[in-house]
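Engineer: Model the following, please.
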Amino acid sequence: MLWEPEHGGAEAAGRKDDLWVYWNAPTREDDTAAQIALVERVTHGNYQGLVLAPDQALALMTPVRRAVERGVCTVIVGSPLSIPASDRLSYILNDDEEGGRMAARRVALLLHGKGSVGVIGINPNISGIMIRARSFESYLAENYPDIHIVEKRMGSFNVPHEQQVAEEMLRSNENLDVIVALMWPSVRGAISTIENEPGKLSTKVIGFDPDALPFEANSLDSVIVQNTREMGYQAVDMIAARLHGTPMPPLVKLGPVLVTRENVNSKEVGNLTSMDWSKSP
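Structural biologist: Alright, predicted model coming up:
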C-alpha cells in the first residue's frame, strides 16, 4: 500500500508524457544491496530518468551520484539523501515534520492533554523516520507538557522482533496509554502484542506508512499515510519536462494524510491507498 500507489502515479504520468516506465524493487525493505543493483542497472542501461525511494540514506548516496554524473535525471522520493539538488537531481519528499506534528496532535486528542507515550520503530538508516521522530518529540514537549514519552526503542523490518520490543515496553510501562510506531513492522508488532493481551487493550497504536488498514484491530487508532501516488506522478512528469529543457524544481514536499475509522472509506483515502496501478487515470 505504501509504494504501489506511486506505481499508479508514475504510470499515469508516463502515459501522459509518452514515457515507458520500468518498475522494480527489492523483495524486502532492508535489502539495500538489491536496491543498489537496480540503481546500477538504470545507470548503465538505456534509461533517461530514475525515480528512487531510498531504503538506506547512506548506502544509496554513491550509486545516486554515479547516476547523476552519467546524465540520468534523478528524482528522490519519500525520504531524503544528503546530496544537494542539482540540474539533474531533485527531491519530492514526504513532509515528515508535519507527520510528526500530526501524530503528536492525535496523541493529545486521545489523551486530552495528559498521559504516557512509548515510541518504537526509530530507524537511523532512514532520514524521514528520524525527522518525524524529532518532530513528534519536540511538538509534544512544546505544546503538551503533561504528555510524557516514557520510552523510545529502535526499530527493524522484522515483525517478530518488533513484537518482542512492544512486549518489553508494555511490561515495563504497565499504564502506557499510546504507542507511536514510526515503521509499519513496528505497528504490526505492537498490534499483535496488544490484541493477544486483553488486559492491554486500553493502549492505542498510532502508526506510519501502512501496508494495509487493519482497523478491525481495536488497538489501532490511526495511521499516517504518505501521498506516494502524487510523488510518482510528479517525479515522472518532472523528468519528462527536464528532457524537454524545463528545469526540475529542487524540492517539493507533499503533506501526509491522517487515516482513522471515520475517514478510512472516503474517496480521498481510497485514491491515496489504491494499489490498482493499471487503472490509474
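Engineer: hey, let's count contacts and neighbours off CA atoms from now on
Structural biologist: Will do.
Engineer: Pull out the buried residues from the host helix or strand of residue 108.
Structural biologist: Take DSSP states H and E as the rule and residue 108 turns out to sit in helix 96-111. By neighbour count with 16 or more other Cα atoms under 10 Å, helix 96-111 contains the buried residues 96-108, 111.
Engineer: Show me what it is packed against.
Structural biologist: helix 127-143, strand 220-225 (3 or more Cα pairs under 8 Å, 6 or more residues apart in numbering; DSSP states H and E).
Engineer: Residue 89 touches residue 70, doesn't it?
Structural biologist: No. Contact between residue 89 and residue 70 fails when scored by Cα atoms under 8 Å: they sit 11.8 Å apart.
Engineer: More neighbours: those two, which one.
Structural biologist: residue 89 (26 against 12; other Cα atoms under 10 Å).
Engineer: which residues in the stretch 101-250 of the chain form strands?
Structural biologist: In the stretch 101-250 of the chain, the strands defined using DSSP state E, counting those that start in this stretch lie at 115-122, 147-154, 178-181, 204-208, 220-225.
Engineer: who touches stretch 26-42?
Structural biologist: Contact with stretch 26-42 is made by 24-25, 50, 54-56, 59-60, 63-64, 67, 157, as judged by Cα atoms under 8 Å, 6 or more residues apart in numbering.
Engineer: Now that stretch: buried residues?
Structural biologist: Buried, per 16+ other Cα under 10 Å, within stretch 26-42: 32, 35-36, 38-39, 42.
Engineer: sorry, back to before: ok, which of the strands of the stretch 101-250 of the chain comes nearest residue 5?
Structural biologist: strand 220-225 (11.2 Å; Cα to Cα).
Engineer: what packs against the closest one?
Structural biologist: helix 96-111, strand 204-208, strand 257-260.
Engineer: From residue 184, how far off is the spatially most central residue of the chain?
Structural biologist: Centroid-nearest residue in the chain: residue 209, 4.4 Å away (criterion: Cα atoms, centre = their mean). Distance, residue 209 to residue 184, using Cα to Cα, to the nearest Å: 6 Å.
Engineer: same thing with residue 42?
Structural biologist: 28 Å.
Engineer: Now show me the structure for the sequence below, then we'll compare the two:
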Amino acid sequence: MTEHQNYKPRIADIALQAGVGTATVDRVLNNRPGVKEKTVQKVMAAARFLEQSGGRPRVIAPTAAGLNLRAFLGGAPGFANEILGRALRESARMHGVPLALDFVKRTDPMALAAQLRGCLEDGTSGVIVQAVEHPFVRDAIAELITRGLHVTSVLTQMPGLDGLGYIGLDNRAAGRLAGQILGLLCGGKGEIAVFHSDAIYRSHEEREAGLRSVLREDFPDIRIVETISTDDNPNECFRRAQQVLSKHPDLTGLVNLAAGNRGIERALLDSGRATELTFVAFNLTPLSRKALVERTMDAVIHQDMTRIAEEAVTAQIAAHQGKVLPGKMIPTELILRENLKDASNF
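Structural biologist: Model prediction:
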C-alpha cells in the first residue's frame, strides 16, 4: 500500500485546485447535471491529482505585485470577443492580477485612443488591446510604451512599434488555410464571395491577402465575384448575402473573414442553398458550432482564445518583472464537423 492510497481530498481542496466553486465540485462528484463537460474534466483531473499526490492544492502566489491590467477589445462584444474577455478575466484571476476589461466601439478609433491615453492617469501598468489600424490608435500605443507602460496586442498585429508584443494567429497563413479549404471543397472551380469588415483590423487585411494568394497560386479556376464589407454586423451580413445569392445563381462558395456569421447562415437557409454552397468562417463559437453540426457551415478557421488570454497575461507579468515582453504566434486550428469534440475552448 502506498503512502497516499487512502487519501481522499476535501471538496474545498478540489475546488481550489480546479479553480471552480465548491458547489460545482459537489455536483460533479455526485453526478448531478448542469456542469459543462470541460469543467467536469477539470474537476476530475484535480481530484485525481490530489488523491495520487496526497498533497494540498497548488496555490499560485501573486507573482506581479503592483501590476494593474486594462484590456480593450472591439465591441459591442460578439461571441468570440466575449469568450476572449472571459478568458482574460479568468487568467488574470488565476495569476492574482487585477484586470479591468472594456469593449470599445470598433469603428471609433478616437474613442479607443482616448481610453488608451486614460491609462496614463489611472494607475494602469499594463495594457492588452485589440488594436484597430488607425494613426490615432498607433500614436496612443506609442505614447503608452514611451511612458513606460507594457502593451500587448491580441488578435491583430500593429507592426513597426518597438516594444509592442503580439499574441494571436499568423493571419496571412490563416487566410491561406481558409482559401485552401474553400478551394478544395469547391472542387477547384467556381465563383465565390468574400465578406470582410472594412479593413478596420490589420488581421482581416492579412487574411484576405492570404486567401487571394493561395487562390491565385493553386486554384486559378476559382473567381472572386464579390468582396463585401459588413462592419461585423449580422444584419448587414444577412442583407448583403441575400443580394449576392440573388445576383449570382452559380455561386459555389462564401468565406467570412470577420464576424457576423449568423446573418450569412440565415441568408443561406432562407435561399434553400445552405447545403449546396461551401461556407468557411473564422472563430468557433456556440453558434458556428451549431452551424457545423447542421451543415450550414463547412469549416471554421479557429484560434484558441483561452491560450491567447493566458499568453497575453503571462507576457504582461514577464514585462512587469523586467523580462523581455514576448510575442507568441498561436497555432491555427481547422475545425470541421467531425473534429468538433477536439476543438479548443469547447
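Engineer: Send over the TM-score of the superposed chains.
Structural biologist: Aligned and superposed, the two chains score 0.84 in TM-score terms (TM-score structural alignment, normalised by the length of the first structure); 265 aligned residues with a Cα RMSD of 2.3 Å.
Engineer: related to what we said a few turns ago, any chance of the helices and strands packed on helix 96-111 of the first structure in a markdown table, plus mean neighbour count and distance to residue 164 of the first structure?
Structural biologist: As requested, these are arranged in a markdown table below (neighbours: other Cα atoms under 10 Å; distance: least, Cα to Cα, whole Å):
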| stretch | mean neighbour count | distance to residue 164 of the first structure |
| --- | --- | --- |
| helix 127-143 | 19 | 20 |
| strand 220-225 | 24 | 18 |
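Engineer: Would you tell me which of these gets closest to residue 15 of the first structure?
Structural biologist: Nearest to residue 15 of the first structure among those is strand 220-225; the distance by Cα to Cα comes to 25.5 Å.
Engineer: Other residues contacting the closest one?
Structural biologist: Counting by Cα under 8 Å, 6+ apart, 2, 99, 102-103, 191, 204-210, 213-215, 256-261 sit against strand 220-225 of the first structure.
Engineer: buried subset of the residues you listed?
Structural biologist: For these, buried by 16+ other Cα under 10 Å: 2, 99, 102-103, 191, 204-210, 213-214, 256-260.
Engineer: Between the buried residues of stretch 26-42 of the first structure, which sits nearest residue 125 of the first structure?
Structural biologist: residue 32 (10.7 Å).
Engineer: where's the closest one relative to residue 25 of the first structure, distance?
Structural biologist: For residue 32 of the first structure relative to residue 25 of the first structure (Cα to Cα), the value is 10 Å.
Engineer: if we can go back for a sec, Throw the buried residues of stretch 26-42 of the first structure into a markdown table and include secondary structure, thanks.
Structural biologist: Shown next, in a markdown table, are these (DSSP: H, G, I helix; E, B strand; the rest coil):
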| residue | secondary structure |
| --- | --- |
| 32 | helix |
| 35 | helix |
| 36 | helix |
| 38 | helix |
| 39 | helix |
| 42 | helix |
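Engineer: and which of these is nearest residue 138 of the first structure?
Structural biologist: Looking across the buried residues of stretch 26-42 of the first structure and measuring by Cα to Cα, the closest to residue 138 of the first structure is residue 32, at 30.5 Å.
Engineer: so how far is residue 134 of the first structure from the closest one?
Structural biologist: 24 Å.
Engineer: With residue 3 of the first structure instead?
Structural biologist: 24 Å.
Engineer: which of the buried residues of helix 96-111 of the first structure lies closest to residue 15 of the first structure?
Structural biologist: Nearest to residue 15 of the first structure among the buried residues of helix 96-111 of the first structure, with distances taken as Cα to Cα, is residue 96, at 29.7 Å.
Engineer: any idea what the closest one aligns with in the second structure?
Structural biologist: Under the alignment defined by TM-score structural alignment, residue 96 of the first structure corresponds to residue 171 in the second structure.
Engineer: aligned partner of residue 72 of the first structure in the second structure?
Structural biologist: Counting by TM-score structural alignment, residue 72 of the first structure lines up with residue 149 in the second structure.
Engineer: Now do the same contact list for its match.
Structural biologist: 124-127.
Engineer: mind redoing it with 10 Å?
Structural biologist: Residues near residue 149 of the second structure by Cα atoms under 10 Å, 6 or more residues apart in numbering: 119-120, 124-127, 141-143, 163, 316, 319-320.
Engineer: who wins for most neighbours among those residues?
Structural biologist: Going by other Cα under 10 Å, residue 316 tops these with 29 neighbours.
Engineer: now that residue: how far from residue 310 of the second structure?
Structural biologist: 10 Å.
Engineer: again with residue 155 of the second structure
Structural biologist: 13 Å.
Engineer: More neighbours: the two, which one.
Structural biologist: More crowded of residue 155 of the second structure and residue 310, by other Cα under 10 Å: residue 155, with 24 against 20.
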